[in-house]
Structure formats: structure tokens, C-alpha cells
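J.: Okay, structure incoming, though there's no sequence with it:
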């Protein structure tokens, strides 16, 4: 079977499921945002912590992770250390999004800035 045709069929099926799910969800008042992260480790999301960031533990403080670029950016997704229990909480705090009903919009956790690397880029990713 043609792999290109398989991808097209999968994309159409995914879109149909998403439309159906949205239609069902719109009938309830208990809506929650869903963040879809396609793929696994190939996507790259970086974060930078500002002085406004307040962690819940010393382990999650601004010095973790140790490996950062000169501007303070570090790999948030996918960083394999999040698989270890103590760091899962740090990851959760930094990936959390908050809803502001006054402006009807979502924003990052206080003190967490994020950016997507190679957004819509088809070339090889760097690690």
C-alpha cells in the first residue's frame, strides 16, 4: 500500500474523530483544553524560567535543568529526565496552562516562557 495514501487516510480519520469529539463536547459545560502533541520525541519545545517562576519544591527551582543555552532556554519536550518520578512534577508545573476568563484566553504558568523549535520545518531536527 502507498505510504502517502495511508497518511492521507489517517489524517482524514483524525480530522473526523476531532470534529465528532468537539460536537459531543459542545453539548456539555464541563470543557477542558486538550493539548495534542503529535509524534513522540521528534517535537521540540523549549522553556525559559523568569524571576516570576515559583516552584513547589527545591528540586524544581530555576537551576534545574543544568543544561541551558546562554539565554536560559532548555528542552522541555521531550526531555528524558521527566520519566523519573522527582522530575515529573517539575515537568507538570512547567507545562501547565491557565485559563483567563476575562480575556477568554490561555497562558503559560507564571514565570514560564515557551517556544517551539523548527515549527513547520521539514528538515532534520537537532538534539
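T.: Thanks, I have it. For clarity, every value in this text was computed on a predicted model and none was experimentally measured.
J.: only C-alpha atoms for contact and neighbour calcs from this point on.
T.: Fine.
J.: Longest helix in this structure, please.
T.: If you go by DSSP state H, the chain has its longest helix at helix 3-25.
J.: Can you spell out which helices and strands pack onto the helix or strand following that one?
T.: The first helix or strand that comes after helix 3-25 along the chain, using DSSP states H and E, is strand 45-49. Counting contacts by 3 or more Cα pairs under 8 Å, 6 or more residues apart in numbering; DSSP states H and E, strand 45-49 packs against strand 74-77, strand 112-116.
J.: Buried residues, the shortest one. List them.
T.: In other words, strand 74-77. Buried residues in strand 74-77, counting neighbours by 16 or more other Cα atoms under 10 Å, are found at 74-77.
J.: Return the member of the residues you listed nearest to residue 12.
T.: Among those, residue 77 lies closest to residue 12 (Cα to Cα), at 26.7 Å.
J.: ok, second structure coming up, stack it against the first:
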């Protein structure tokens, strides 16, 4: 049960990171050890995600709901070291209003999408 609560809290924290575009400082407030991934390592993670069936299905689903894909150059990749080195990837999509929403993937599994606007 303790692991389930830890995983759920990690998901909530990770999604809040992607919803607040480009602000990893919030992770420090909760005591999480989160670092951005850059360079060749980021490119490998992004390439693996973009070629996965999970991403292709999510992209198709979001496009059918009126979202448009922004492209690979705006994808954010983070590693949560305090939660078993979870790789968190945020893929930006525009909704019909033109607002950016991040589709969050944890270790390649789709966790949902949202924006930071209330």
C-alpha cells in the first residue's frame, strides 16, 4: 500500500511539473530529486517515445479530439531520482483555443494531459 501511495504522489507531482511549463523548482518544494535531461540522452528518450505505439495511439486520440502536435523540439524530459528513476516526458499539444497542453508519459506510459490555466 505504501508503494501505491508513493507512485500516486509521484504521478501527481510529475503532472504538476508538466502543467507548470518549464518550472522544475516546484519539485524542490516537495523534496523530490528531479533533473532535466538534455543532449544525446534526451534525444534517445524522445526518439524511443515517438516510435512507440503508446505515443502513436495518444497522438491519434488527441488529434481526433482537435489537438495539434507541436513537434519534437519542444518536448521536455525529466528524471525523478527520488521515485525509482522515473523518466517523465512532457509532449506539448495545442488545444482548439491555441493553449498549450502537455501530454505526460511516465516511463513510456501515458498519464494524461492538461494545461496550467484554471
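T.: Received the coordinates, thanks. Keep in mind that what you see is a predicted model, and the values were worked out from it rather than measured.
J.: what's the TM between chain one and chain two?
T.: TM-score for the superposed chains, counting by TM-score structural alignment, normalised by the length of the second structure: 0.26, backed by 56 aligned residues with a Cα RMSD of 4.6 Å.
J.: Now render the helices and strands packed on strand 45-49 of the first structure as TSV, adding distance to residue 92 of the first structure.
T.: Formatted as TSV, these follow (distance: least, Cα to Cα, whole Å):
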stretch	distance to residue 92 of the first structure
strand 74-77	10
strand 112-116	12
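J.: among those, which is nearest residue 87 of the first structure?
T.: strand 74-77 (11.3 Å).
J.: Tell me which helix or strand comes right after the closest one.
T.: Downstream of strand 74-77 of the first structure, the first helix or strand assigned by DSSP H and E is helix 85-95.
J.: Go through the following helix or strand past that following helix and flag the buried ones.
T.: Downstream of helix 85-95 of the first structure, the first helix or strand assigned by DSSP H and E is strand 97-100. Of all the residues in strand 97-100 of the first structure, those buried under the rule 16+ other Cα under 10 Å are residue 97.
J.: Show me the contact partners of strand 97-100 of the first structure.
T.: 105-109 (Cα atoms under 8 Å, 6 or more residues apart in numbering).
J.: Show me those residues that map onto strands.
T.: The strands, defined by DSSP state E, take in 105-108 from those.
J.: Nearest to residue 4 of the first structure among those residues?
T.: Closest approach between these and residue 4 of the first structure, by Cα to Cα: residue 106, at 35.2 Å.
J.: Tell me, how many residues neighbour the closest one?
T.: By other Cα atoms under 10 Å, the residues close to residue 106 of the first structure number 12.
J.: what's near enough to touch the closest residue to residue 36 of the second structure other than its chain neighbours?
T.: Nearest residue to residue 36 of the second structure, sequence neighbours excluded (Cα to Cα, 6 or more residues apart in numbering): residue 78, at 4.3 Å. Counting by Cα under 8 Å, 6+ apart, residue 78 of the second structure makes contact with 34-37, 87-89.
J.: Of the residues you listed, which belong to strands?
T.: The strands, defined by DSSP E, take in 34-36, 87-89 from those.
J.: of the residues you listed, buried ones?
T.: Among these, the ones that count as buried by 16+ other Cα under 10 Å are 34, 87-89.
J.: The second structure: strands as residue ranges?
T.: Using DSSP E, strands in the second structure cover 34-36, 68-69, 76-80, 86-94, 100-106, 109-114.
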